[in-house]
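[1] I'll drop the sequence and a predicted model, then ask my questions.
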Amino acid sequence: MYRPPTAEAEVAEELAAVRPDLVPRYTAALPGARAAVLTRLWRALAHEPLPWISRRVTEAGGLVLWLADGRGLRGPHADPYATDAYVTAVHLDGALYDDPARLVADLAVPHAAVFAAELGHSAASLALSRAGRPDQPEEWPRLDWEWEQRVVDGHPFHPNCRSRPGFSVAEQFAYGPEHRPVVELGTVPVPARECLVAGAWPDELRDGERLLVPVHPWQAAHVLKRPYDAWSPAHPLMSLRTLALPGGPHVKTALSARLTSSVRDISAYSVGASATLSAFAEDLAARTDGLLHVTRTLGAVSADSPDLAAVLRESPGLYACGDEQVVPVAALAGTSLPHSPAWLAGFTSLALRVGLRLLELGVALEAHGQNLLVVLSPDGTPRRLVYRDLADIRISPARLTRHGINPPGLTGRLITDDETTLRRKLFGSLVAGALAATAGSGPALGTALEAAVRDLPPGPELTALREGPLPTKALTLMRLSPTTPGDQWTTLPNPLVLEHGTRDQ
C-alpha cells in the first residue's frame, strides 16, 4: 500500500532546524504548491501521448481520461497555456486526489514510483521557495541578477518545476536564487594541457601552466568530492548553475544535478563550439535591424569532463541604454506589464518578428523564458530582445546558404536541415513556452498572437505557426521514459484557432 511521500515532512523537519521562523509559512504554502504541481501535471495528462491513456473525452463538466486498464481520471477542462494553479483536485475512479505525487503513485504506470518521488519533492521545494519570498511586491530591481531572483515558481509548465533532488534545505537556502544568497564560487586548478579551451580564458583564471576552472560549491562537495580554492562571491541566476559576478560577466558552472528534466553539466562539445557559435550569432544578430542582441561568450573551458567545466558570458545588462532595463521573460509574470493586452501584443509582435526572421534565415533559437530577455524602456515599452546561451539552438546550413550566409564550421547535434526539428525548437520554446507563460492562458495568448501576426511579413514559417498545431516538449512523457534518449514532443491546440466544445480525442 502506498504511503504519502515523505518529502514534505522531511523538508519541514530540516526547515525547523535551520529556519524555524519559516515553518508556519511553509506549512501554509503546501496546498498551493501541490495545486501548482498538479496543474502542470494535468496539462501533461491532457495533452501528451502517454501510452497508458487510451482516450480523452471532453464533457460539459470537464475532461475525462480513460486509462488502458479501464479506470477513469476526471478533472477540469485543460488549458495548456494556463499558469495559474486552477487544478486543486482530480478524481481517479471516484477517489479524490489533491496531491500529485500520490496520484502518480496510484496510477501505477511504468516508472511511476520515481516520478512520484520527484513530484513530492517538487511540491515541497516549491512551498519552501514561496515561504521565503517577501510579503509585499517590491520596486522594480535595478540589477540583472535581482530580476532573476524574483522567479520563485520555476518552470511554468513542468511538473518538476522546483524539484531539486540532492539538495538539502540548507543547500537550497545557500544556492537557490529565489532565496537570494551570495554564493562563494571556487576554482580547481587543472594542467592546461589537460583542458579544452575556447575563446580567451582570462589571466585571472590562470596560474602558470594551470587553468583555474570555476566550480560551484555544491558540485565540489557532491560530485567532484575534492577541495577547491576560494575565488569570488556571486549571485545565482534562475538556472541555479549560472551566477553573476560582481560588476562582471556571468559564469556558467557544471552542476551535475537533475533539475526539472535534465542532468546539468557542460559537455566538451558545447565548450568546443562556443567561440564559433558566439561569433556566428553576433553576425546573425546584425541582420535583425537592431532588434536582437546576443550575449557574447568570452571564454569556455572543459577539464576533460562534463562535471568540471565552465563558460564565461557577457551580462545581458550590457545591452541596456540609459534608464532601460533588461528583464528575463520568465520574470515578467512578477510585473504588471503582461496584464495589459496592448503590452502583451506588442511584446509578442517583437518576439515573433525576431524569432521568425532568424528561423527563415536558418537558425532556430531555444527562446524560452530563461534564455530570452526583453529590453524595456523606462515606461515598460518593449524595445529590443537579448538572447543568451547558444548551447542548444539549431542551425540549418541549407537555409543559411540560400540566404547567402556562410554556415559556421560546426557539426553534431546543433546542425540540421530538418524542417520539423527547426520549427519545434522555436515554436516550442518561444510560443508554447515564453509567450504562453507571459500571457498566462490560452485566450490571452490567442488574442496576443492574433494582434501580432497581422503585421508580420508573410512566409512559410508564419503560415505554419498560424495553421498547424503548436509543438511542445512532452516533459512528463520524457520523465516516464528514462530509457528513451533525447527530447520527445507533443502538440497543443493552436491558440489562434482554439475551439471549445465537446469532443473525443
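    That came through, no problem.

[2] use CA for all of it now, contacts and neighbours both
    Will do.

[3] so residue 239: helix, strand or coil?
    Following DSSP: H, G, I helix; E, B strand; the rest coil, residue 239 is assigned to coil.

[4] for residue 256, same thing?
    Three-state assignment for residue 256 (three-state DSSP): strand.

[5] tell me the contacts of it?
    219, 223, 263-265, 307 (C-alpha atoms under 8 Å, 6 or more residues apart in numbering).

[6] kindly recompute the last result at 7 Å.
    For residue 256, the contacting residues are 219, 263-265, 307, by C-alpha atoms under 7 Å, 6 or more residues apart in numbering.

[7] how far away is it from residue 145?
    22 Å (C-alpha to C-alpha, to the nearest Å).

[8] one more: residue 298?
    From residue 298 to residue 145 the distance is 19 Å (C-alpha to C-alpha).

[9] and stretch 393-410, end to end?
    End to end - C-alpha to C-alpha - stretch 393-410 spans 12 Å.

[10] likewise stretch 302-312?
    Using C-alpha to C-alpha, one end of stretch 302-312 lies 12 Å from the other.

[11] buried residues, that stretch. List them.
    Using 16 or more other C-alpha atoms under 10 Å as the test for burial, stretch 302-312 gives 302-303, 306-312.

[12] now it, how far from the centre of its chain.
    Distance, stretch centre to chain centre, for stretch 302-312: 21 Å (C-alpha atoms, centre = their mean, to the nearest Å).

[13] what does it rub up against?
    Counting by C-alpha under 7 Å, 6+ apart, 190, 194-197, 213-214, 249-256, 265-268, 271, 297-301 sit against stretch 302-312.

[14] now the buried members of the contacts of residue 256.
    If we count by 16+ other C-alpha under 10 Å, the contacts of residue 256 have these buried: 219, 264-265, 307.

[15] among those, which are in strands?
    Among these, DSSP state E puts residue 264 in strands.

[16] nearest to residue 91 among the buried ones among the contacts of residue 256?
    residue 264 (35.3 Å; C-alpha to C-alpha).

[17] quick one, what contacts that closest one?
    By C-alpha under 7 Å, 6+ apart, the residues touching residue 264 are 254-258.

[18] and stretch 454-472, what's buried?
    By 16+ other C-alpha under 10 Å, the buried positions in stretch 454-472 come out as 462, 465-466, 469-472.

[19] how about a markdown table for those, with distance to residue 354 and secondary structure added?
    Converted to a markdown table, these look like this (distance: C-alpha to C-alpha, whole Å; DSSP: H, G, I helix; E, B strand; the rest coil):
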| residue | distance to residue 354 | secondary structure |
| --- | --- | --- |
| 462 | 12 | helix |
| 465 | 14 | helix |
| 466 | 16 | helix |
| 469 | 21 | coil |
| 470 | 18 | strand |
| 471 | 19 | strand |
| 472 | 20 | strand |
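
[20] next up, a second structure to put side by side with the first:
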Amino acid sequence: DHPALRAAIARGDVRDLGPGGPWFTPTASVRTLYDGRVFLKFSLNVRITNCLRKNAEYELAGAVALTELLEPVARDLGARFPGCELLREPAYRTLALRTGDPGADRELAEGFGVIVREGLADRLAPGVTGLLAAAIADEYPTGGAQIGHLLAAHPAGAGPETALAWWEAYLRLLVPPVLAAYFDHGVVLEPHLQNVVVGVDGDNWPRQVLFRDLEGTKLLAARHAGTLAALPADVAGPMTYDAPRGWDRVVYCLLVNHVAELLAALADLHPTLEPALWRAVRQVLLERSAAHGEPAPLRALAAGAPLPAKANLLTRWGRKADREAGYVRIGSPLGSALLSEAAREAAATLPWSPA
C-alpha cells in the first residue's frame, strides 16, 4: 500500500514475481527464515515486544560492518574456547528506488531490507546437531530438544549425576567466551536463550555453542573509539554501549534470561540438585574472574550481587529502543547457593525459607 511502491510497480521499475524459489522455514524469531543453507532476516514492520521489527538502514550497513570488525574477535574466541562460534552476517540486499523523496526511499529500503546470516552447517562440527537453547530450556517437555528428552536418551541415564555433569559441560562452553568478549575485546554479546544454538553430539552432550544475531551485539565505545569514528555516525551510534550498560546487558542475557532458565528446567527434573547447579555457576564465574584479573564487576557477580533484570514494560510504554532499556535489581541465587547441604537441611526445618 505504500504510494511510492505502487507507483514504481505501475512504472515497471518493480515487478512482483510471485512465489518462487526454495522453501524456507520460519525460526523462533518469526522474521528470520532458514532453508538449511542460509538464514534470511526480513523486515516485518510490526512491533513485537519492545521493538518495531524491521531492518533499519543503519542495521543493514551495521550487520556487514560488525561482521568485518568482529572477525578477529571470533577467531580469537574460537581458538581459546573450542566449540565457540559466531554466526556472521556478511551481506544484505534491499530495494533502492531513488524516488526523490528521502523519507519514502528510506521506508522502502528498510521494508525490503534482508540481512543474510550464515547457516548452521558453516559452523557446526561433523556429527553435531544444532538445537535452540530456548527449546532445551522449555518449561514443558513437548519438543524433542527439551532437556528432559536429551538426558533421557543419554547412555548413562537421566539421573542427577548425569544432569550435573551435562550442566557443568554446558556452562564451560557458554560462559567463558561471553565474558572474554566483554573483558578482553570490549564486545557485548547478547546470549539470551533465543540467540544461542547449542551443538550436541550423538549422546546429546553439549559440544558447541553458536551465538547468533548481530543486531544485539554491541561495542564498548571507550574501547573502540577509533574504529567507531571511521563509521558513519548513524551506523556507529546504535552499535555501542558504555561499560555499565554493556555489563548490565551481558549479565541480564547470560544469567537472568539464559542460565537461570535452563537451570530451572534441570531443577524441575531433579529438585534436590538445584544448590549444586548454582554452585557450578558460581565456580565458573570464579574461574573466569581469576582468568581476567579479578575485575570488580565479575567478583561482585560471583559473590551474589543483585542481578539486572530488563524493565521491559517501562521500555515498551516509553517506546524506547531496546538498547536504551533500563534495568531493575533482583536478588541473586549465587550467594545462597553456597550453603552447605547440611545447612540447607537444617534450614528446611525452620518455619521460614532462607531462599
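    Thanks, I have the structure now. Owing to the predicted nature of the structure, the values given are computational and were not obtained by experimental measurement.

[21] TM-score of the superposition?
    In this superposition the chains share a TM-score of 0.69, using TM-score structural alignment, normalised by the length of the second structure; 279 aligned residues with a C-alpha RMSD of 3.2 Å.

[22] hmm, back to that, got a quick ChimeraX command for the buried subset of the contacts of stretch 302-312 of the first structure?
    A single ChimeraX command selects the buried members of the contacts of stretch 302-312 of the first structure (16+ other C-alpha under 10 Å):
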select :190,195,196,197,213,214,249,250,251,252,253,254,255,256,265,266,267,268,271,297,298,299,300,301
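
[23] now do stretch 317-331 of the second structure: everything it contacts.
    Applying C-alpha under 7 Å, 6+ apart, the external contacts of stretch 317-331 of the second structure come out as 50-51, 306-311, 315.

[24] mind doing that once more with 6 Å?
    When contacts are defined by C-alpha atoms under 6 Å, 6 or more residues apart in numbering, stretch 317-331 of the second structure is touched by residues 306-311, 315.

[25] centre of the chain to it, how far?
    17 Å.

[26] how long is it from one end to the other?
    Stretch 317-331 of the second structure has an end-to-end distance of 25 Å (criterion: C-alpha to C-alpha).

[27] and residue 70 of the second structure? What does it align with in the first structure?
    If you follow residue 70 of the second structure across to the first structure using TM-score structural alignment, you land on residue 281.

[28] same question, residue 309 of the second structure
    Under the alignment (TM-score structural alignment), residue 309 of the second structure maps onto residue 472 of the first structure.

[29] now the residue lying closest to its match once chain neighbours are set aside: how far from residue 491 of the first structure?
    Once flanking residues are discounted, residue 472 of the first structure sits nearest to residue 428: 4.3 Å by C-alpha to C-alpha, 6 or more residues apart in numbering. Separation of residue 428 of the first structure from residue 491 of the first structure (C-alpha to C-alpha): 9 Å.

[30] any common contacting residues for those two?
    471-472.

[31] more crowded one of the two?
    Ranked by neighbour count (other C-alpha atoms under 10 Å), residue 428 of the first structure and residue 491 place residue 428 first, with 23 against 18.

[32] distance check, whatever residue of the second structure lines up with the more buried one against residue 117 of the second structure.
    With TM-score structural alignment defining the correspondence, residue 428 of the first structure maps onto residue 252 in the second structure. Using C-alpha to C-alpha, we find residue 252 of the second structure at a distance of 25 Å from residue 117 of the second structure.

[33] so residue 231 of the second structure lies in a helix, does it not?
    No: Residue 231 of the second structure sits outside any helix when classified using three-state DSSP, being coil.

[34] that one: neighbouring residues, count only.
    Look at residue 231 of the second structure: counted by other C-alpha under 10 Å, it has 14 neighbours.

[35] could you dump the contacts of stretch 317-331 of the second structure to a markdown table with distance to residue 176 of the second structure?
    Shown next, in a markdown table, are the contacts of stretch 317-331 of the second structure (distance: C-alpha to C-alpha, whole Å):
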| residue | distance to residue 176 of the second structure |
| --- | --- |
| 306 | 21 |
| 307 | 18 |
| 308 | 19 |
| 309 | 21 |
| 310 | 22 |
| 311 | 26 |
| 315 | 30 |
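
[36] which part of the second structure lines up with stretch 257-271 of the first structure?
    Per TM-score structural alignment, the counterpart of stretch 257-271 of the first structure in the second structure is residues 46-60.

[37] swap in stretch 100-107 of the first structure?
    Against the second structure, stretch 100-107 of the first structure falls on no residues (TM-score structural alignment).

[38] what's in contact with that stretch?
    Contacts of stretch 100-107 of the first structure (C-alpha under 6 Å, 6+ apart): 38, 112-113, 116, 119-120.

[39] out of those residues, which is most surrounded?
    residue 119 (30 neighbours).

[40] name the element that one belongs to?
    Per DSSP states H and E: residue 119 of the first structure is located in helix 112-131.

[41] what's that helix packed up against?
    helix 7-18, helix 23-47, helix 100-107 (3 or more C-alpha pairs under 6 Å, 6 or more residues apart in numbering; DSSP states H and E).

[42] can you put the ones you listed in a markdown table and add distance to residue 381 of the first structure?
    Below are those laid out as a markdown table (distance: least, C-alpha to C-alpha, whole Å):
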| stretch | distance to residue 381 of the first structure |
| --- | --- |
| helix 7-18 | 41 |
| helix 23-47 | 30 |
| helix 100-107 | 39 |
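
[43] nearest to residue 293 of the first structure, out of these?
    Nearest to residue 293 of the first structure, of all those, is helix 23-47, at 32.0 Å by C-alpha to C-alpha.

[44] what residues in the second structure pair up with the helix or strand just after that closest one?
    Counting by DSSP H and E, the next helix or strand C-terminal to helix 23-47 of the first structure is strand 53-59. Per the alignment by TM-score structural alignment, strand 53-59 of the first structure matches no residues in the second structure.

[45] pull the distance from stretch 384-402 of the first structure to the chain's centre.
    Centroid separation for stretch 384-402 of the first structure versus its chain: 18 Å, with C-alpha atoms, centre = their mean.

[46] just the terminal-to-terminal distance for it.
    Per C-alpha to C-alpha, stretch 384-402 of the first structure runs 27 Å from first to last residue.

[47] rewinding a little: so which of the helices and strands packed on helix 112-131 of the first structure is nearest residue 395 of the first structure?
    Set against residue 395 of the first structure and scored by C-alpha to C-alpha, those come closest in helix 23-47, at 28.4 Å.

[48] now for the closest one, which elements pack on it?
    In terms of contacts (3+ C-alpha pairs under 6 Å, 6+ apart), helix 23-47 of the first structure is packed against helix 112-131.

[49] residue contacts, residue 381 of the first structure?
    Applying C-alpha under 6 Å, 6+ apart, no residues contact residue 381 of the first structure.

[50] aligned to it, what sits in the second structure?
    Per TM-score structural alignment, residue 381 of the first structure is aligned with residue 205.

[51] from residue 393 of the first structure, how far off is residue 472 of the first structure?
    Counting by C-alpha to C-alpha, the gap from residue 472 of the first structure to residue 393 of the first structure is 15 Å.
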